[in-house]
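Enquirer: build me a structure from this.
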Amino acid sequence: MNIDKQTHPRQPLQPNTPQSCLGIMGGGQLGRMFAHAAQSLGYRVAVLEPEAGCPAAQVAEHHVGTGYEDPDGLAALSALSRHVTTEFENVPADSLKALAMRGFVAPAGDCVSIAQDRLVEKHFFTRCGAQTGVYPAPHWGIADQKDVASASETLFPGILKTVRMGYDGKGQVRVRDREELAAAFAAMRGQVCVLEKMLPLAYEVSVLTARGVDGAAEVYPIAENVHRDGILFTTLVPSPHVSPDVAEKAQKAALDIIGELGYVGVLCIEFFVLQDGSLVVNEMAPRPHNSGHYTIDACVTSQFEQQVRTLAQLPLGDVRQHSPAAMLNLLGDVWFEPDSEIAREPAWDKVLALPGANLHLYGKAEARRARKMGHITFVAATLAEAQLALAQACDILGIVAPELA
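Expert: Take a look at the predicted model:
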């Protein structure tokens, strides 16, 4: 499959003046934090999102309350802003392409569409591997029972994933053999899937990158991530385990990938580091990422300000990290008594009394278990101090604390 590099016009653009309006597709917490960053630089923000009272619409100047494919909604967003981005990868790529007919869209719809399909994404990573030396895990597309029967035995045990719409561990099933694969595929009810070989994982890292319309690119420090139940639990930066060689290889691969795409915007790429020290590329998110939230409090330029800069065609910001950071995701579970459905308000006063605590709540009206409600970033003089504060916060909130790195 051929994937053309994306190109954008390079003429001077209007949003360089204060009080211009920037548009964003999606009204979740990433859109909310984008709006805060845009407003700090003097821009107004328009959000297109069907849900009334969504986190981004609470703070944006304009809310277009329609579906993502609604022609009138897209026209209204274009009338408010000729510069539009997205806060999630599953926004219809065709909608981004339609908006691009009226103005400037970053990232481009064709870039987003690659990240929307795990199989297309893996084909792209495989193609990039000739340049980067970093490849995805061995995998096999599953569209029907013939594909189940022809899957190589070397792919077991593996993970069966839906090709589209899976996130935070959804749409994924571990399979030990062909019989389990057949049952899992049947349970997916005809959805196209990809089978990935399970590899001896040591830990996971993510690399946050940004690229401007002029081709200039920056890469943030390596972040090390821990997941629980398929959802990001903690992020430590700098990574306590990654070696200089692996860090350099991951960052170079990320810059090569964003360059190969001709991408404009913020892009996060997740990698696996295996027990033998080798590097495997997992997936990419064409937007700011949960693992990059630490940049708000620990870097000169946050990932959200960087998103604003790329959209407004401003120079990229400084990505230096000025403080070690440990980020803790806050799920709706902490709003309930342990092993109970009795609601409670977390002890934010005790959390905020911890050194280096930076609390970010997303304005979601209802707390639900496994729902991302906010995050806390702890910054300190050393990573060990930041980790200790994070562990203390877990004790306060009734969360099982992670092992210290």
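Enquirer: going forward, measure contacts between C-alpha atoms and count neighbours the same way
Expert: Fine.
Enquirer: ok, now which ones touch the residue nearest the centre of the chain?
Expert: When the chain is reduced to its mean C-alpha position, the closest residue under CA atoms, centre = their mean turns out to be H289, at 2.9 Å. For H289, the set of contacting residues under the criterion of CA atoms under 8 Å, 6 or more residues apart in numbering consists of L208, C268.
Enquirer: measure it to Q275 for me?
Expert: Separation of H289 from Q275 (CA to CA, to the nearest Å) stands at 25 Å.
Enquirer: same thing with L236?
Expert: When distance is defined by CA to CA, L236 is 19 Å away from Q275.
Enquirer: what about those two, which has more around it?
Expert: L236 (25 against 12; other CA atoms under 10 Å).
Enquirer: which non-adjacent residue is nearest that one?
Expert: Distances taken as CA to CA, 6 or more residues apart in numbering put A326 closest to L236, at 4.6 Å, once the chain neighbours are dropped.
Enquirer: helices along the stretch 101-250 of the chain, start to end?
Expert: Applying DSSP state H, counting those that start in this stretch to the stretch 101-250 of the chain gives helices spanning 109-115, 118-132, 145-150, 178-187, 244-261.
Enquirer: point out the most buried one among those helices.
Expert: Sort the helices of the stretch 101-250 of the chain by mean neighbour count, taking mean count of other CA atoms under 10 Å, and helix 109-115 sits at the top with a mean of 22.
Enquirer: can you give the distance of it from its chain's centre?
Expert: Centroid separation for helix 109-115 versus its chain: 14 Å, with CA atoms, centre = their mean, to the nearest Å.
Enquirer: likewise for stretch 346-359?
Expert: Distance, stretch centre to chain centre, for stretch 346-359: 25 Å (CA atoms, centre = their mean).
Enquirer: one more sequence to fold, the one below, so I can look at both together:
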Amino acid sequence: MTSTPGPLPTGSTIGIIGGGQLGRMLAMAAARLGYRTAVLEPQADCPAAQLANRQIVAAYDDPAALAELAGLSAVVTYEFENVPVAAADRLARQVAVFPPPKALEVSQDRLVEKRFLNGIGISTADFVPVDSDADLASALSDFGGSGVLKTCRLGYDGKGQRLFRDFAGDVDGAYAAMGGVPLILESLVSFEREISVIAARGRDGSLAAYDPAENVHRDGILHSSTVPAAVSPATAELAGRNAFAILEALDYVGVIGVEFFALADGSLLVNEIAPRVHNSGHWTEAACAVSQFEQHIRAIAGLPLGDGARHSDSVMENLIGDDVTRALALLAEPDLLLHLYGKAEARPGRKMGHFTRIRPRA
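Expert: As a prediction, the model looks like this:
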């Protein structure tokens, strides 16, 4: 099942697979629009459980739990891209699931994702599949000894990656060291900056996009997103067109995050897509009338999309691990929105919250 007729009536329940901070913020947005939420998440004290109307404590692929979620929900969505595709397919036979399971299939495997993007005319870094040390040695030779070796599946926030730069050594054992799983070697890209676009497609096919954000990563984790990005209007427009092309090709419903490398000549290479609300779009809750979270709920519920226009320039920063101890001082600042995720324990590399400083548009 891929659709239900008309806008979702208020009071309906939206199912969310995943109970992290993104699920929490989706539950907040749903409540503002008059909807209830039910979260499927194996961790009982997850951030989303503090705000959702109901939590089903079970594995994401538990058949009984999926049946319960389908029975409760008028529509089901998800907050992370590693939802088992088989679980999404099972749900889609009983209830509308947005974004569609096809988006999960494409985004969960870097090799599939890049072939999909190239197939619809969108440029990426050069890439070679790697299934052995011999494959890796050959690919590095093709790329001049440099590249980023990544697991095809399950890597995020810099995990499951190894950088090679001007490498001329022996790669024996490298494949096994990466887990002996399917890998992909991507060529190094000489880019000026990393940007991302948050875009949405409604159930009626309508499209909307937010302005590109310029992103800075530290240790493989997003540190900050600044809007406007330091790119030309033509590059910003190209980013939006690419995002729309991806949405159309996937027959997508909901919000998507598309990450790009911006090159010196103004061209773009897509780095990856995320079929969900995205960390680099958190600035929208402070600088736009309609946040990415509300936009996603609007899209999957069949409501009119917001236009994505921003009323302010902004800089969003993540609070990672012990950074959360800055919260009290941040609250004393003017023109700042602080958002904490309700996580009990601050661990290194764990996203505990974020804040966004806004200022008048330049």
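Enquirer: TM value for the aligned chains?
Expert: Comparison of the two superposed chains (TM-score structural alignment, normalised by the length of structure 2) gives a TM-score of 0.96, and 360 aligned residues with a CA RMSD of 1.6 Å.
Enquirer: distance of the counterpart of the residue nearest to the centre of structure 1 in structure 2 from I198 of structure 2?
Expert: With TM-score structural alignment as the criterion, the equivalent of H289 of structure 1 in structure 2 is H278. The gap separating H278 of structure 2 from I198 of structure 2 is 7 Å, by CA to CA.
Enquirer: try L222 of structure 2
Expert: 15 Å.
Enquirer: now do A103 of structure 2
Expert: Distance of A103 of structure 2 to I198 of structure 2, given as CA to CA: 15 Å.
Enquirer: hey, where'd the strands end up in the stretch 101-250 of structure 1?
Expert: Counting by DSSP state E, counting those that start in this stretch, the segments of the stretch 101-250 of structure 1 that form strands are 104-105, 139-142, 158-162, 172-175, 193-197, 201-211, 217-219, 223-228, 231-237.
Enquirer: out of those strands, the one nearest L354 of structure 1 is which?
Expert: strand 231-237 (17.1 Å; CA to CA).
Enquirer: report the aligned residue range of structure 2 for that closest one.
Expert: Aligned by TM-score structural alignment, strand 231-237 of structure 1 falls on residues 221-227 of structure 2.
Enquirer: residues of that stretch that come out buried?
Expert: Residues of stretch 221-227 of structure 2 classed as buried by neighbour count (16 or more other CA atoms under 10 Å): I221, L222, H223, S224, S225, T226, V227.
Enquirer: so N118 of structure 2 makes contact with F127?
Expert: No. Because the distance of 11.0 Å does not satisfy CA atoms under 8 Å, N118 of structure 2 is recorded as not touching F127.
Enquirer: ok, V148 of structure 2 to E259 of structure 2 distance?
Expert: 16 Å.
Enquirer: the two - which one has more neighbours?
Expert: Ranked by neighbour count (other CA under 10 Å), V148 of structure 2 and E259 place E259 first, with 26 against 17.
Enquirer: verify the stated contact: D61 of structure 2 with P84.
Expert: Yes. With the criterion set as CA under 8 Å, D61 of structure 2 and P84 qualify as a contacting pair; they are 6.6 Å apart.
Enquirer: more neighbours: which of the two?
Expert: The residue with more neighbours, out of D61 of structure 2 and P84 and counting by other CA under 10 Å, is D61; that gives 17 against 14.
Enquirer: so the more buried one sits in a strand?
Expert: No. With DSSP: H, G, I helix; E, B strand; the rest coil as the criterion, D61 of structure 2 is assigned coil and is not in a strand.
Enquirer: show me what contacts the counterpart of it in structure 1?
Expert: For D61 of structure 2, the aligned position in structure 1 is occupied by E69, per TM-score structural alignment. Listed by CA under 8 Å, 6+ apart, the contact set of E69 of structure 1 reads P92, S95.
Enquirer: one more: the one 4 residues further on?
Expert: Contacts were defined as CA under 8 Å, 6+ apart; by that measure G73 of structure 1 touches L48, V64, G65, T66, G67.
Enquirer: the same query, at a cut-off of 7 Å, please.
Expert: G73 of structure 1 makes contacts with V64, T66, as judged by CA atoms under 7 Å, 6 or more residues apart in numbering.
Enquirer: helix, strand, or coil at it?
Expert: The three-state assignment at G73 of structure 1 reads helix, by three-state DSSP.
Enquirer: using a markdown table, lay out the strands of the stretch 101-250 of structure 1 together with distance to L352 of structure 1.
Expert: Rendered in a markdown table, the data for the strands of the stretch 101-250 of structure 1 read as follows (distance: least, CA to CA, whole Å):
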| stretch | distance to L352 of structure 1 |
| --- | --- |
| strand 104-105 | 39 |
| strand 139-142 | 45 |
| strand 158-162 | 39 |
| strand 172-175 | 36 |
| strand 193-197 | 42 |
| strand 201-211 | 27 |
| strand 217-219 | 31 |
| strand 223-228 | 23 |
| strand 231-237 | 18 |
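Enquirer: right, and these - which one's nearest A253 of structure 1?
Expert: Comparing the strands of the stretch 101-250 of structure 1 by CA to CA, strand 201-211 comes nearest, at 9.4 Å.
Enquirer: what's the closest one aligned against in structure 2?
Expert: Aligned using TM-score structural alignment, strand 201-211 of structure 1 spans residues 191-201 in structure 2.
Enquirer: ok, residues contacting that stretch?
Expert: Defining contact as CA under 7 Å, 6+ apart, one finds that stretch 191-201 of structure 2 is touched by 207-215, 239-240, 243, 247, 252-264, 280-281, 299.
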